[in-house]
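Trainee: show me how the following folds:
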Amino acid sequence: MDNPYSFRSLQVYAVTILFYCIVYMVLMILPFYAITAGAGEMEIGLIMGTTMFASMICRPIAGTVIDRYGTRKVFVLALLLFTVSLAGYFIPNLWLFGLVRAVQGIVAAFFSTAMEIITMDLLSEKMRAQGLSLYSLATMIPSTFGPTIALLLKDWLPMIWIFGSLFMMSMGIFLFGLSLSRQMKPSAAAPPAEIPDDPAVGPLSRKGVWKSRTLLLSSAVMLLASVANGAIFTFLPLYLEKQGLKFAELYFLIQTLVLVLTRFAGRKYIPSDGSFPGRILFPALALASLGSLILGTSLSPAVLAAAAVFNGIAFALLYPALLTYVSFSVPHFARGLLIGLFIGAADLGFSLGALAMGPVASSFSFPVMFITGGALCLLAGFAGLGFRVRRTENGKNRTAAGL
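Mentor: Down below sits the predicted model:
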């Protein structure tokens, strides 16, 4: 299919938007809910980071299950478990919050890996970059309104009412997803002919398939950049509130509006032929570094707006560009596993933005934490540059030589 706007594709994007609407609302209000239950910065970092950490661990498992059983069953079961897990927020207990966040990390691993493979299967290779960009856009559209609505609701409604509403909403999403799954063709693993007979024939064998340089270095770049993004999402609202500033809603609104517009406009410029996306990768990492660094220098409205624009552009292009690049480099028989590993790297980075950067903020300061995130984005740029040089010198990617 060469139409990324077909009715079936729009249904996939719609269920994704609804799912992530809840995800972003929980992400924004749970730290405040945890404070009422006696949490400090360290505990908040652990609770919020648990989701991405669990997701990271389960990504390869999710990919392997999808490779074996197909996407349809995984998709439905993930939505069901997500609905059940939201009931755990009805009891204000920090240990229970951590458990629920872990379960939701597992759900996120299975849901997003399944949805990205569903998107790939819906479209031809020529349209894959656009389809994945639009799917990624669907995951971010809720962040244009979800965090803002959540921050407003916390001032008007008791937390139990908010989470009760989210639970009811998730039930509706499950029913929508169940209806959509019945329209999908069963997705099966690759034919046996595509699987190498010799398990020791190198990086495309069963045992060595994860050793692909493209996969490993792309994952490393995504991990480093995601640390800064995770730290901003987890701690910027708390930092601003401690400074007596009410700009969190403004920052996230600007960042996500820029992200949505850039991801939509930039989807046609992401290579969909397997070539190295250097013209997108390096400017995106530079902007991500600058966006995080300036948050460590000032909290004026102008600086916050500039950081939101830089980060919005950077993360709008970085993830779909690298995901598309990786999707062309992995063999079909292990596609779910390897794409799961790449997405897991992004999850691990986001998780470390809470787990590792929380202690940095506690031991030093929030500005030091943001500056550290910016330095990690610069390091990701150097990793990407080294990857580009090696690939060019080995003659394995002629396209990279011209970037």
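Trainee: from now on I want contacts and neighbour counts done on CA atoms only, so please keep to that.
Mentor: Fine.
Trainee: which residues does the nearest residue to residue 195 once chain neighbours are set aside contact?
Mentor: Leaving aside its sequence neighbours, residue 195 sits nearest to residue 333 (Cα to Cα, 6 or more residues apart in numbering; 6.0 Å). Shown in contact with residue 333 (Cα atoms under 8 Å, 6 or more residues apart in numbering): 67, 189, 190, 191, 194, 195.
Trainee: one more to line up against the first:
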Amino acid sequence: MSINRPIWTKCFINIFVSNLFVFIVFYALLTLLPIYVTDALGGSESQAGLIITIFLLSAIIVRPFSGKLIDRFGKKKMLVASAVFFAITSFLYPLVDHYIALLLLRFFHGVWFSIVTTAAGAIAADSIPRERRGEGLGYFAMSMNLAVVAGPFIALTLLQFVSYVTIFLILSAIMVVGVLCTLGIKAIENTSPVNRSKLTFEDLFEKKSFPIAVVGLFVAFSYASVISFISLYAKSLNLLDAAGFFFAVFAVAMLVSRPFTGRLFDTRGPNTVILPAFVLFAIGLLTLSLTNVAWMLLLAGALIGLGYGSIVPSFQTLAIQAAPETRSAHATATFFTFFDTGIATGSYVLGIMVTTMGYANLYMSLSIFVIGILFFYQWMQKQKSTRKQLQSQTDY
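Mentor: The predicted model follows:
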């Protein structure tokens, strides 16, 4: 049977490892640069935050154009080129000793991050047998999950022993290995003619992926509270030591569940995974709001890892499945444009909210909000089903 076609081909392994190294560098810099700004450059906390925001901003701006670029020049060429420029940009960090220059470098770095991750996601989706796409993209997402732990661990461990310049060079060397992995990838290129004369809406977005991308935006908005404030929340509870293990537990929960949830997605349907995942995500946020001891903080990390960690690859799969085969890059770009926007918006809006309502109340409110997203998702699924029924009756 076709379901036995392998996922872990040479191409898939190469794209997995390459994506892993890109995200290791991404998360390592995400952890290191705020410290670098305040410590080495003498910047403020707000300036440290802007270093993160400017990177996401450039990724959001460029992401819609990445599908068009990939279609025009080819997935393999754009993957290799963007990985090379991502690596070159990484080598420039030791040369920057001024805050404004660092801001410009971060914006430039975000551009290549946007393109390389879009190309990688499209190539990964194409290399997976269609009937096993839920399982395969779940495995591919593990490259990002591992990097969530590995990146910060590498950065913070090295910081105790070597200089910032040395860390930047080590991260750059890691990215060079990622570039080498891209060279062994074979991509399925789009054979349809590309309109080179003008830029249209379809060149930037895949309309059929919009509904699930919108729901993904709301999920990312909620998750922004975790990546942005978990350390500060833990510090307010005198649980900062336990916070160091939060994302480790988070990642382990995702990695353990991924083989089962991916298979369930393909064999039993997406709702078999997505509906329980929403409930677990909400319970995880509720547990965070009630946390006062270390084990509760880690339990919340496990629940959020199981819930949120299953929702995102499932939604990415649905976004790609909604589009024609030749539009996988556009579908990937559309989904992550909305997703990145949710993270960036959530970090800002929830930062304002937390000053008035406190961390515990924020997480409790978000647990209710996530259940609301679940009902919104179900409503959209019913609307989609109704449209299909009407279409089939019209065709008949």
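Trainee: TM-score for this pair?
Mentor: Laid over one another, the chains give 0.85 as their TM-score (TM-score structural alignment, normalised by the length of structure 2), with 381 aligned residues with a Cα RMSD of 3.0 Å.
Trainee: what distance do you get for the residue nearest to residue 195 of structure 1 to residue 70 of structure 1?
Mentor: According to Cα to Cα, to the nearest Å, residue 333 of structure 1 and residue 70 of structure 1 sit 12 Å apart.
Trainee: residue 18 of structure 1 too?
Mentor: Counting by Cα to Cα - residue 18 of structure 1 and residue 70 of structure 1 are separated by 23 Å.
Trainee: ok, residue 15 of structure 1 next?
Mentor: 18 Å.
Trainee: just the helices in the stretch 1-150 of structure 1 please.
Mentor: 7-36, 41-69, 71-86, 94-122, 128-140, 146-153 (DSSP state H, counting those that start in this stretch).
Trainee: tell me which of the ones you listed lies nearest to residue 246 of structure 1.
Mentor: helix 146-153 (10.5 Å; Cα to Cα).
Trainee: which position in structure 2 aligns with residue 43 of structure 1?
Mentor: Matched across to structure 2, residue 43 of structure 1 falls on residue 47, judged by TM-score structural alignment.
Trainee: then residue 144 of structure 1?
Mentor: Counting by TM-score structural alignment, residue 144 of structure 1 lines up with residue 149 in structure 2.
Trainee: can you tell me the element residue 239 of structure 1 falls in?
Mentor: Secondary structure assignment for residue 239 of structure 1, by DSSP states H and E: helix 213-242.
Trainee: likewise for residue 188 of structure 1?
Mentor: Assessed by DSSP H and E, residue 188 of structure 1 sits outside every helix and strand.
Trainee: how much space between the nearest residue to it once chain neighbours are set aside and residue 320 of structure 1?
Mentor: Closest residue to residue 188 of structure 1 apart from its sequence neighbours, by Cα to Cα, 6+ apart: residue 70 at 4.9 Å. Distance, residue 70 of structure 1 to residue 320 of structure 1, using Cα to Cα: 23 Å.
Trainee: then residue 387 of structure 1?
Mentor: Counting by Cα to Cα - residue 387 of structure 1 and residue 320 of structure 1 are separated by 18 Å.
Trainee: equivalent analysis for residue 130 of structure 1, please.
Mentor: 9 Å.
Trainee: relative to helix 146-153, how tilted is the helix holding residue 239 of structure 1?
Mentor: With axes from the mean of the first three to the mean of the last three Cα atoms, to 10 degrees defining the directions, helix 213-242 of structure 1 sits at 20 degrees from helix 146-153.
Trainee: counting by contacts, list what helix 213-242 of structure 1 packs against.
Mentor: When contacts are defined as 3 or more Cα pairs under 8 Å, 6 or more residues apart in numbering; DSSP states H and E, helix 213-242 of structure 1 packs onto helix 7-36, helix 248-266, helix 278-295, helix 301-329, helix 335-355, helix 357-363, helix 366-394.
Trainee: and the shortest one, how far from structure 2 on average?
Mentor: Pointing back at helix 357-363 of structure 1 there. Here helix 357-363 of structure 1, set against structure 2 after superposition, deviates by a mean of 3.7 Å using mean Cα distance after the TM-score superposition for structure 1.
Trainee: packing partners for that helix?
Mentor: Packed against helix 357-363 of structure 1, as judged by 3+ Cα pairs under 8 Å, 6+ apart, are the following elements: helix 41-69, helix 213-242, helix 366-394.
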